[in-house]
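Participant: How does the following fold in three dimensions:
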Amino acid sequence: MMPSAIFPDLKDRSVLITGGGSGIGAALTEGFVRQGSRVAFIDIADEASQALAERLGREYGNRPLYLNTDLRDIEALRASVGKATGAHGPVTVLVNNAAWDDRHDIDEVTAEYWDKNQSINLRPQFFAAQAVAPGMRQAGGGSIVNFTSTSFMINQGNFPSYTAAKAGIIGLTKGLAGRLGPENIRVNAIAPGWVITERQRDLWVTEDGLKSHIAKQVLKEEIQPGDMVGPCLFLASDAARMLTAQTLIVDGGYL
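Facilitator: A predicted model of the protein is given here:
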């Protein structure tokens, strides 16, 4: 469910979202489109992303720019930031949402698998921030929102490379906040709980497992992708102008 709040300062802002074509990312793309932002989003799921851009263009008269990009390719990432800037002006809101949460066992992880996992889950977040920083300086400031996860906070053991990356994102967030804050660029993180995306439901949700998880939440409902939109809009907006280096946990009270 999309939040009802409107943040007037987000209208016409140049926004770039990684992994914006499905799941939480698609909800974030729609959320910023609804605010009247000029949105570009990066993804590799071509068919779904094209369909999302077309639907949002029809529904809101504000079609986002879809940029097919493999985030493991840093030069391609930089080129896509350039395309977003060329289309919409300097990016002043970056949402680092893209992730790959495949499960993996400690006994089966190879060096090659580890590097691939980190090249999707952690490395692009830094290089995306590096790429947009000059434009944010030019614009007088900006907001970067990095998506981490509560998975490492609850000692979830079935994807150690992923949880290592998600813990690293909090360190990256604080380091970037310290460096970029004097230039009026805020950097914060959102840590979702178990968000029931279509991918989660197809691959890992069981009736008993979901019931057990919700029973440990204070708010006794499934967390939906749209539930991440309001917190992200808030952190991106001037409503959070003195908020940086923070991690906002959105998990229904599980923790």
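
Participant: going forward, measure contacts and count neighbours with C-alpha atoms only.
Facilitator: Fine.

Participant: Mind jotting down where the helices sit in this structure?
Facilitator: Per DSSP state H, the chain carries helices over the ranges 23-34, 46-60, 74-88, 111-121, 123-139, 160-180, 198-203, 207-216, 229-236.

Participant: What helices and strands are in contact with the second one?
Facilitator: Same thing as helix 46-60. helix 23-34, strand 65-68 (3 or more Cα pairs under 8 Å, 6 or more residues apart in numbering; DSSP states H and E).

Participant: Ok, the fourth one next?
Facilitator: Contacts of helix 111-121 with other secondary structure elements, assessed using 3+ Cα pairs under 8 Å, 6+ apart, are made with helix 160-180.

Participant: Check the third one too.
Facilitator: Packed against helix 74-88, as judged by 3+ Cα pairs under 8 Å, 6+ apart, are the following elements: strand 14-18, strand 38-43, helix 123-139.

Participant: Take these and lay them out in a markdown table including mean neighbour count and distance to Gly181.
Facilitator: Formatted as a markdown table, those follow (neighbours: other Cα atoms under 10 Å; distance: least, Cα to Cα, whole Å):
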| stretch | mean neighbour count | distance to Gly181 |
| --- | --- | --- |
| strand 14-18 | 28 | 19 |
| strand 38-43 | 26 | 24 |
| helix 123-139 | 19 | 11 |
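
Participant: circling back to that earlier point, for Gly230, which of the helices and strands packed on helix 46-60 is the nearest?
Facilitator: Judged by Cα to Cα, the one of those that comes nearest to Gly230 is helix 23-34, at 8.1 Å.

Participant: quick one: that closest one to helix 229-236, angle?
Facilitator: 60 degrees (axes from the mean of the first three to the mean of the last three Cα atoms, to 10 degrees).

Participant: How far off centre is helix 23-34?
Facilitator: Here helix 23-34 is found 10 Å from its chain centre; the criterion is Cα atoms, centre = their mean, to the nearest Å.

Participant: The structure of the following sequence is requested for comparison with the preceding one:
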Amino acid sequence: MATYPSLSGRLVLVTGGGGGIGAAIVEAFAAQHADVAFVDVDADGAARTVARVVDRGLPPPRCALVDLRDIERTLQTVDTLLGGRAAHALVNNAGNDTAQPLAEVTVADWDDRVAVNLRHQFFLAQAVSAGMRAARRGAIVNLGSIAWMMGAAGVPVYATLKSAVAGLTKSLARELGADNIRVNAIAPGWVLTERQLAKGAADPSKFQRYLDRQCLKTHLRPEHVAELALWLCADESALCTGQTYILDGGVI
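Facilitator: Below is the predicted model of the structure:
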């Protein structure tokens, strides 16, 4: 993994750091000697992330448990976690891609998916951007997906919300750019996290079928997403903003 001296000592907030892509992002920033703070709803997962960082001989990241669907509690928790300091970077990673066909979606399901996948991205960006504006620098990275670009069946709500991430990113980049705050999104393909591997275990052939669609014949791993997040938060990407970076091995 590349080294970015500009990230050393900088305060980085990651959501959903207790597993999968989020855990890889936390570990990657810790390896850059950033001051990493993360939130998650899963206490066991959060503890495992901290343990992996410590096992590498790095200072433990700070973490707090919170359900991101509760915006008021989330903002209070983040403020306490950051100690009133301005974050240099926010990585809006947390989300849930559980499949649910169109005919089965209820109003309650819709509202819950919005809260899990989109609403917290908006309000956390709103919250941290105040300190970034005062510091006249900052980077926000929102996790999207190629699901909406593919027109993926079986996940209509998820795909809709991930398309909204692209719109949110573009709008925030325009609004915050005058204060030297960059806003970008990452739209991964199918990343083989532990959760995805467990889901696919019933039909291992689906991994090969998906790989056959990729130009590059290598499965995406959480570390690949983490590497791109590092670059987007580092000074090396200083003039990159308002973009959705597709990371899918060439599926689209």
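
Participant: Distance to Pro182 of structure 1 added to the helices and strands packed on helix 74-88 of structure 1, as TSV?
Facilitator: Formatted as TSV, the helices and strands packed on helix 74-88 of structure 1 follow (distance: least, Cα to Cα, whole Å):
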stretch	distance to Pro182 of structure 1
strand 14-18	21
strand 38-43	26
helix 123-139	10
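
Participant: circling back to that earlier point, mean neighbour count, the helices and strands packed on helix 46-60 of structure 1: which tops it?
Facilitator: Compared across those, helix 23-34 shows the largest average neighbour count, a mean of 24 (mean count of other Cα atoms under 10 Å).

Participant: And that helix against structure 2, how far off on average?
Facilitator: Here the mean offset of helix 23-34 of structure 1 against structure 2 after fitting is 0.3 Å, by mean Cα distance after the TM-score superposition for structure 1.

Participant: so that helix corresponds to what in structure 2?
Facilitator: Aligning helix 23-34 of structure 1 against structure 2 (TM-score structural alignment) gives residues 20-31.

Participant: likewise stretch 216-235 of structure 1?
Facilitator: Here stretch 216-235 of structure 1 aligns to structure 2 at residues 213-232, judged by TM-score structural alignment.

Participant: can you tell me the distance between the two ends of the matching stretch?
Facilitator: End-to-end distance of stretch 213-232 of structure 2: 27 Å, with Cα to Cα, to the nearest Å as the criterion.

Participant: So Met158 of structure 1 sits against Arg103, correct?
Facilitator: Heads up, residue 158 of structure 1 is Asn, not Met. Yes - counting by Cα atoms under 8 Å, Asn158 of structure 1 does reach Arg103; the two are 5.7 Å apart.

Participant: Counting residues, name the longest strand you see in structure 2.
Facilitator: With DSSP state E setting the assignment, residue counts place strand 181-188 as the longest strand in structure 2.

Participant: Taking structure 1 as the reference, give the residue range that strand aligns to.
Facilitator: Counting by TM-score structural alignment, strand 181-188 of structure 2 corresponds to 185-192 in structure 1.

Participant: so what's Leu102 of structure 2 up against?
Facilitator: Shown in contact with Leu102 of structure 2 (Cα atoms under 8 Å, 6 or more residues apart in numbering): Gly154, Val155, Pro156.

Participant: That one maps to what in structure 1?
Facilitator: That one, Leu102 of structure 2, aligns with Ile106 by TM-score structural alignment.

Participant: on that earlier part again, give me the mean deviation of the match of strand 181-188 of structure 2 from structure 2.
Facilitator: On superposition with structure 2, the mean distance recorded for stretch 185-192 of structure 1 (mean Cα distance after the TM-score superposition for structure 1) is 0.3 Å.

Participant: what residue is smack in the middle of structure 2?
Facilitator: The centre of structure 2 sits closest to Asn93, judged by Cα atoms, centre = their mean, with a distance of 1.9 Å.

Participant: tell me the contacts of that one?
Facilitator: Val14, Thr15, Gly16, Gly17, Ile21, Gly22, Asn142, Leu143.

Participant: Tell me how far Asp67 of structure 2 lies from Asp212 of structure 2.
Facilitator: To Asp212 of structure 2, Asp67 of structure 2 is 37 Å away according to Cα to Cα.

Participant: So for the two, which sits in the more crowded spot?
Facilitator: Between Asp67 of structure 2 and Asp212, Asp67 has the larger neighbour count (other Cα atoms under 10 Å), namely 16 against 13.

Participant: Name the nearest residue to that one, ignoring sequence neighbours.
Facilitator: Val41 (5.2 Å; Cα to Cα, 6 or more residues apart in numbering).

Participant: ok, now Ala131 of structure 1?
Facilitator: Nearest one to Ala131 of structure 1, counting by Cα to Cα, 6+ apart, is Arg78 at 6.0 Å.

Participant: before we move on, what about Met132 of structure 2?
Facilitator: Gly138 (5.3 Å).

Participant: Counterpart of Ala76 of structure 1 over in structure 2?
Facilitator: Using TM-score structural alignment, Ala76 of structure 1 sits opposite Arg73 in structure 2.
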